[in-house]
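Chemist: Everything below, folded, please.
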Amino acid sequence: MPDKPVRVLIADDHPVFREGLAVLLSAIPGVEVVGTAADGTAAERATTELAPDVILMDVAMPGLNGVEATQRILATTPNLAVLMLTMSADNATLLAALRAGATGYLLKDAGPEEISRAIMAAANGEAIFGPAMARQVTNLFTHQAAAPPPPVFPQLTAREHEILVLIAKGLTNSQIARRLCLASKTIRNNVSHILTKLQVADRAEAIDVARRAGLA
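Modeler: Have a look, this model is predicted:
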């Protein structure tokens, strides 16, 4: 148990849940509920006035929602830990909360022991998620890592992209024609289409654009 109690602020727009949680947490050794807030704006104001160590933040609140409030609060108080405590288990909300800087993400059906452990872990600088959310976090970032990068110049056909790469490497039309076993006229036509689609004036400008995009 820490020498000083962990100072907790509860932000939730449902008064029954908010006050019930405050009573529950106040009974836990090592936890001090320093205040409550009914929306994101109030949470931001209370953070300045009460200096909590951890905020239990609902996501769906009127006005300034929990994700927006988290982002604003952490911009000025980066050492503070924010735990999202919400009914929402969808990936979009989870990812938005993580991008905003949330330390953890719990669902509102979490039990008192789980919430207490999460508060202590967050106060110690650890990232914490409920069991179901931990699996979602793993799956979310695994799928993101496995996803292919977005294509460069998606307006080009596969053949035009291939030719642009060779142009960026400094090959002439004749050299490209020999490399791809195509007629010179075909290469000229493709180069013309490439210049139009890239909205560049000439070959030199196309080379510059392609190289800046990493094609060479």
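Chemist: CA only for contacts and neighbour counts going forward, please
Modeler: Will do.
Chemist: Count the neighbours of residue 81 for me.
Modeler: When neighbours are counted by other Cα atoms under 10 Å, residue 81 registers 28.
Chemist: ditto for the one 4 residues further on
Modeler: Residue 85: 23 surrounding residues under other Cα under 10 Å.
Chemist: That one falls within a strand, correct?
Modeler: Yes. Counting by DSSP: H, G, I helix; E, B strand; the rest coil, residue 85 falls inside a strand.
Chemist: can you tell me how far it sits from residue 118?
Modeler: Remark: distance between residue 85 and residue 118 (Cα to Cα, to the nearest Å) = 11 Å.
Chemist: Equivalent analysis for residue 68, please.
Modeler: 21 Å.
Chemist: Among the two, which residue is more densely surrounded?
Modeler: Set side by side, residue 68 and residue 118 show more neighbours around residue 118, with 24 against 16, by other Cα under 10 Å.
Chemist: Wasn't the more buried one part of a strand?
Modeler: No. Using three-state DSSP, the assignment for residue 118 is helix, not a strand.
Chemist: and it, what is it in contact with?
Modeler: Counting by Cα atoms under 8 Å, 6 or more residues apart in numbering, residue 118 touches 83, 104, 128, 129.
Chemist: Here is the second sequence; please produce its structure so I can put it next to the first one:
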Amino acid sequence: MSAAAEAGLRRILAVVDLLGDAVDEESLVPALLPLLLAAVPGDSIVWSPHAGSADPPRTLPPGLLTDDIREAFARESAADALVAHTTLGPGTPMRRSTLQTPAEFHALAAYTDVYRPCGSEHQLAMSFPAGHADGVPRTVCVAFSRRTSDFSDDDVAAAALLRTRLSHLLGRLAPPAPVPTPVTRRESAVLALLARGLTNQQIAHRLAISPRTVDKHLEHAYAKLRVGGRVEAANAWLTRSPAAARPAP
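Modeler: Modelled structure (predicted):
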């Protein structure tokens, strides 16, 4: 990164750091988008929580994504290599030109229906962890677009530095993780024996209950531990309660 670009970026990062006083993402993003476009200059920017979120994309300029464009993107984006990088790949800052030629880009249905109407001839996109929603990990994608010139190596470096700060900031703003529902004493006893390798029949015999009751206790415990089977439950139990690994008296 050139000295001039680095000096400019540090000024932007200082302002971004000041936004650490924000209390929620809703109030943060409108102030943040102009700063991001100053750090990575472009004609537009889209801030988009990933699939599964009820939060709509935010854009600068506002109203960039019409309903028709959003519907076309949902329908056609699966064939887009840059979208795959931010949703299925590592999400590091990536220029579209690194992934495909202009001819390949223009051949996409999404180019005709989404990118050309938005003036997105050149793009730089990234995604990053953004806390969680209802206990489910959440990510945000940020896409910068230009009409006439591609993004430079300095722009990619600036985006990489911003990505780290944005992920940290949004993680701080995320609500506390939900407190797991505690297992009952009887569920604890079943899990302790499960973690020692006993079968359901053996657990039933040790606790003087029926195997069907063991199944019910495990079913409830799986839901509380958010696991899908015996091995995961045993590992989760040992992690939460190491004393369970000690031999029973």
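Chemist: Work out the TM-score between the chains.
Modeler: Between these two chains, after superposing, the TM-score reads 0.30 (TM-score structural alignment, normalised by the length of the first structure); 109 aligned residues with a Cα RMSD of 5.6 Å.
Chemist: Now do stretch 196-207 of the first structure: distance from first to last residue.
Modeler: 14 Å.
Chemist: Hmm, residue 46 and residue 144 of the second structure touching each other?
Modeler: Yes. With contact defined as Cα atoms under 8 Å, residue 144 of the second structure reaches residue 46; the gap is 6.7 Å.
Chemist: Those two: who's more crowded?
Modeler: More crowded of residue 144 of the second structure and residue 46, by other Cα under 10 Å: residue 144, with 24 against 20.
Chemist: before we move on, which element is that one in?
Modeler: Assigning secondary structure by DSSP states H and E places residue 144 of the second structure in strand 136-146.
Chemist: Just the buried positions in that strand, please.
Modeler: Buried residues in strand 136-146 of the second structure, defined by neighbour count with 16 or more other Cα atoms under 10 Å: 138, 139, 140, 141, 142, 143, 144, 145, 146.
Chemist: Tell me the first helix or strand C-terminal of that strand.
Modeler: helix 153-173.
Chemist: Helix or strand next in line after that following helix, which one?
Modeler: Heading C-terminal from helix 153-173 of the second structure (DSSP H and E), you reach helix 185-195.
Chemist: Isn't residue 194 of the second structure up against residue 203?
Modeler: Yes. The pair residue 194 of the second structure / residue 203 is scored as a contact, 7.4 Å apart, by Cα under 8 Å.
Chemist: so the strand holding residue 144 of the second structure versus helix 153-173, what angle?
Modeler: 150 degrees (axes from the mean of the first three to the mean of the last three Cα atoms, to 10 degrees).
Chemist: returning to that earlier point: out of the buried residues of strand 136-146 of the second structure, what pair is the most spread apart?
Modeler: Pairwise distances across those (Cα to Cα) peak at 27.1 Å, for the pair 138 and 146.
Chemist: residues contacting residue 98 of the first structure?
Modeler: residue 104.
Chemist: distance of it from residue 158 of the first structure?
Modeler: For residue 98 of the first structure relative to residue 158 of the first structure (Cα to Cα), the value is 36 Å.
Chemist: do the same with residue 176 of the first structure
Modeler: Distance, residue 176 of the first structure to residue 158 of the first structure, by Cα to Cα: 15 Å.
Chemist: more neighbours, those two?
Modeler: Neighbours per residue (other Cα under 10 Å) separate residue 176 of the first structure from residue 158, with residue 176 holding more: 20 against 10.
Chemist: Now that one: closest residue in space that isn't a chain neighbour?
Modeler: residue 166 (6.7 Å; Cα to Cα, 6 or more residues apart in numbering).
Chemist: I figured the one you found hits residue 175, correct?
Modeler: No. When contacts are counted by Cα under 8 Å, residue 166 of the first structure is not listed as touching residue 175 (9.0 Å).
Chemist: between these two, which one's more packed in?
Modeler: Higher neighbour count among residue 166 of the first structure and residue 175: residue 166, with 20 against 15, using other Cα under 10 Å.
Chemist: helix or strand right after the helix or strand that contains the more buried one?
Modeler: Secondary structure from DSSP H and E places residue 166 of the first structure in helix 158-168. The helix or strand immediately downstream of helix 158-168 of the first structure is helix 173-180, counting by DSSP H and E.
Chemist: list the helices and strands that next one packs on?
Modeler: helix 158-168, helix 184-198 (3 or more Cα pairs under 8 Å, 6 or more residues apart in numbering; DSSP states H and E).
Chemist: Thanks again, I'm all set now.
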